[in-house]
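> this one's sequence-less:
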């Protein structure tokens, strides 16, 4: 196992991601705002992202989106636990030949890593304000430890001019079918406004109360996700698609256009990116859990 301080390693990983990634807020479409994320195809990104994701799984990312060793897994038992988790999420190899193996790659491995990209982008948005949200992130729900968990992909809170907002994310990863996957992601927000995810949101916000500053705690209530929410459907893809195309379903939602943000991550080589992140995660277990 590695001998370097894991928190320092993870801080360097976030530094590398911050230097590589650009957040570009495009012109607003009729029904939403497009945020293009550039830089993930740079060669240093998969290693940094893999390390960050293993650190997040191992408990190094607290609810305030800051790194801490307090609950970080360690020792042989911790190593075995995180090794098992990483294997379940990304497998032991990047060779996928049978229908079942390809289905695992596309619907579990890539889907989970795509969620992880969104989590990392929000962690960067806690370091400094980015165009992912209409303000700076101050809390961030823990990354899912399984690839098949139902519910919201990400929940975070952010602050703008002293006002607390909540950002809700839904991630999709697809090489060629961005339009259809975007439609599926948007469908989650329709369900949300129909009350389907009330318990998920209540649980997340209750946990956030303990780490929010005293001046923000009074703003926490179940009205938060009804009156001041940002909807963040995120698509990781390769084949070009015009994300500025109007989406009438988005226009029907109660949150304003400024807070309906489609996060777009276009990769140069879709499958190679996910393979490299998976390799980096497998290697990072020995580096992070010591």
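Perfect, thanks for sending it. What you see is a predicted model; the values in this text were computed from it and never measured. Numbering: from 1, shown residues only.
> only C-alpha atoms for contact and neighbour calcs from this point on.
Will do.
> what helix or strand does residue 207 sit in?
In the assignment (DSSP states H and E), residue 207 maps to helix 198-208.
> after that helix comes which helix or strand?
Defined by DSSP H and E, the subsequent element after helix 198-208 is helix 224-227.
> check which residues of stretch 15-24 are buried.
For stretch 15-24, a neighbour-count test (16 or more other Cα atoms under 10 Å) marks 16, 17, 18, 20, 21, 23, 24 as buried.
> closest to residue 90 out of the residues you listed?
Nearest to residue 90 out of the buried residues of stretch 15-24 is residue 17 (Cα to Cα; 20.7 Å).
> which residues touch that closest one?
Shown in contact with residue 17 (Cα atoms under 8 Å, 6 or more residues apart in numbering): 45, 48, 49.
> recalculate using a threshold of 7 Å.
Contacts here follow Cα atoms under 7 Å, 6 or more residues apart in numbering; on that basis residue 17 touches 45, 48.
> check it against this one:
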């Protein structure tokens, strides 16, 4: 349990340091990757049968659209409300939609497709605000508070996931720990634009999250659990790198279309 909590704390710290140095969007992207749930799922594979691990992975994929809706609701609430109200609204939306999706019992192909499409749709649904700062100041005391809050939340989730049925465990594993903790600290200190930029990055990172669980679900029936776990991490990293390259190309495209200063002067 202590090792799991240490992994959660390290993930939140890494995301926060990335936000401090490279901007809120980069920190959000790192937070969206399976840096927390991935190690937790590794412990699940060690303790449970492949069949139960597959059931938990499928339930997590089914609930992933609810994780995206959580971020969208928080982002829109952040433009008008304080962080506490935004947090309550976002988690109410997550739990309601997550429970509804589990009740639908989607076939695995549909669940995988919805999980892979929802991050892109969520990014489109976010509000469009002004540019957030490229780097930001986060005091050490706030870093410590972020880590403690995330570890406390993770402790509650892991305690529940260990005894709950597979569907409920999947819903608990899909609870966005960093998606709850980081925006609550970002909004009051840095404003709505920074919180939205963080959540936009979080949605991009969740594409790697979805790729991880899709690969794990597909591989568990075809290879040993350790090999399936390693393959899932490889797919998640490749998905994150591909998305980063696509984002960089999209940013360069408008600049390439602008005339140079010399040609304009001529």
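Alright, I've got the coordinates. Quick caveat, the model's predicted, so the values are computed rather than measured.
> superposed, what's their TM-score?
Once superposed, chain against chain, the TM-score is 0.33 (TM-score structural alignment, normalised by the length of the second structure); 137 aligned residues with a Cα RMSD of 5.7 Å.
> ok so, going back, can you tell me which of the buried residues of stretch 15-24 of the first structure are in helices?
Counting by DSSP state H, the buried residues of stretch 15-24 of the first structure place 16, 17, 18, 20 in helices.
> now the strand or helix carrying residue 139 of the first structure and helix 198-208, what's the angle there?
Here residue 139 of the first structure, judged by DSSP H and E, is contained in strand 136-140. Following axes from the mean of the first three to the mean of the last three Cα atoms, to 10 degrees, one obtains 100 degrees for the angle between strand 136-140 of the first structure and helix 198-208.
> buried sites along whichever helix or strand comes after strand 136-140 of the first structure?
The helix or strand immediately downstream of strand 136-140 of the first structure is strand 154-160, counting by DSSP H and E. Residues of strand 154-160 of the first structure classed as buried: 154, 155, 156, 157, 158, 159 (neighbour count, 16+ other Cα under 10 Å).
> got it, and stretch 180-197 of the first structure?
Going by neighbour count (16+ other Cα under 10 Å), the buried part of stretch 180-197 of the first structure is 181, 182, 185, 186, 188, 189, 190, 192.
> for the residue nearest the centre of the second structure, what are its contacts?
Geometric centre of the second structure, nearest residue: residue 32, 2.6 Å, by Cα atoms, centre = their mean. Residue 32 of the second structure makes contacts with 202, 203, 205, 206, 209, as judged by Cα under 7 Å, 6+ apart.
> could you identify the helix or strand that succeeds the helix or strand hosting the last one?
Take DSSP H and E as the rule and residue 209 of the second structure turns out to sit in helix 192-220. Beyond helix 192-220 of the second structure in the direction of the C-terminus, DSSP H and E gives the next helix or strand as helix 225-257.
> how far off centre is that following helix?
On the basis of Cα atoms, centre = their mean, to the nearest Å, helix 225-257 of the second structure sits 14 Å off its chain's mean C-alpha point.
> now for it, which elements pack on it?
helix 192-220 (3 or more Cα pairs under 7 Å, 6 or more residues apart in numbering; DSSP states H and E).
> who does the helix it packs on touch, helix- and strand-wise?
By 3+ Cα pairs under 7 Å, 6+ apart, helix 192-220 of the second structure packs against helix 24-32, helix 50-78, helix 108-125, helix 177-190, helix 225-257.
> tilt between the longest one and helix 24-32?
Helix 225-257 of the second structure and helix 24-32 are oriented at 160 degrees to each other (the same axes, to 10 degrees).
> repeat that for the fourth one.
Inter-element angle recorded for helix 177-190 of the second structure and helix 24-32: 160 degrees (by the same axes, to 10 degrees).
> quick one: buried residues of helix 177-190 of the second structure?
177, 178, 179, 180, 181, 182, 183, 184, 185, 186, 187, 190.
> helices or strands next to it in the packing?
Short answer (3+ Cα pairs under 7 Å, 6+ apart): helix 177-190 of the second structure packs on helix 83-104, helix 140-161, helix 192-220.
> out of these, indicate the one that is most buried.
Ranked by mean neighbour count under mean count of other Cα atoms under 10 Å, those are led by helix 192-220, which reaches a mean of 27.
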